[in-house]
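A.B. asks: Sequence first, predicted model second:
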Amino acid sequence: MTTTYSGPARLILVDGACISGMASLSTNHRGGLNGWGGTFRPDEITTDLRNAVQGLQLELPYDRVGTVDVTGIRKLLATQVLMSLVGRGPAPF
């Protein structure tokens, strides 16, 4: 099973809006805890995206989908942000 993924993804907001971007994800198997998370860099920034926190879906190629929560948003450049994500349930990669 793959333990990392880096490539295109779509973040699906609670209202169904889709935001394309690039994801960098990995699993973490430390201390007997299984989980996954990483970052998402959206192609566009909207108010809804900035307010998104829980119950989001991250869709990877080949219709693989995982549930994620946003744990932080950091400004990279004037027009880019990097979102920190934590996955819930099985990793989609």
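C.D. replies: Perfect, I can see it now. Numbers count the residues shown, from 1 in each chain.
A.B. asks: From now on I want contacts and neighbour counts done on CA atoms only, so please keep to that.
C.D. replies: Fine.
A.B. asks: what secondary structure does residue 49 sit in?
C.D. replies: Three-state assignment for residue 49 (DSSP: H, G, I helix; E, B strand; the rest coil): helix.
A.B. asks: show me what contacts it?
C.D. replies: residue 13 (CA atoms under 8 Å, 6 or more residues apart in numbering).
A.B. asks: Which residue comes closest to residue 81 once chain neighbours are left out?
C.D. replies: Leaving aside its sequence neighbours, residue 81 sits nearest to residue 75 (CA to CA, 6 or more residues apart in numbering; 4.4 Å).
A.B. asks: take a look at this one as well, against the first:
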Amino acid sequence: MTTYSGPARLILVGGTYVSGMASLSTNQRGGVEGWGGTFRPDQISADVRNASDGLFLELPYDQVGAVAVTGIRKLLATQVLMSLAGSGPAPF
């Protein structure tokens, strides 16, 4: 298993960048490789709350991977934690 934890930017469908912190890992189950994890945006907006498919996650050094939001959980009054499922090669 490979992991990444640190700064990242979620790129929304309209091209808006949302900065935050990501915690990601690869998983290999039954020969199927995949990756995913969580993303905690620095600021939340309606666009962030409504994000679902067609998104990208950019890590430092211009590493980018396609992601879909599989769930959003409220942490505090001003914070959410987004569950992500990656597709294609992991960017870390």
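C.D. replies: Cool, got the structure. Only a predicted model underlies this, so the values are computations on that prediction, with no experimental measurement involved.
A.B. asks: TM-score of the superposition?
C.D. replies: Here the TM-score for the pair of chains, by TM-score structural alignment, normalised by the length of the second structure, is 0.98; 92 aligned residues with a CA RMSD of 0.8 Å.
A.B. asks: ok so, going back, tally of neighbours for the residue nearest to residue 81 of the first structure?
C.D. replies: 10 (other CA atoms under 10 Å).
A.B. asks: With residue 30 of the first structure as the reference, measure out to it.
C.D. replies: Distance of residue 75 of the first structure to residue 30 of the first structure, given as CA to CA, to the nearest Å: 29 Å.
A.B. asks: go on, residue 5 of the first structure?
C.D. replies: 18 Å.
A.B. asks: Please identify which of these two sits among more neighbours.
C.D. replies: residue 5 (16 against 8).
A.B. asks: mind checking the SS state of that one?
C.D. replies: Judged by three-state DSSP, the three-state class of residue 5 of the first structure is strand.
A.B. asks: residues touching the nearest residue to it once chain neighbours are set aside, list them.
C.D. replies: Distance criterion CA to CA, 6+ apart; nearest residue to residue 5 of the first structure, sequence neighbours excluded, is residue 25 at 5.1 Å. By CA under 8 Å, 6+ apart, the residues touching residue 25 of the first structure are 4, 5, 6, 36, 37, 38, 39.
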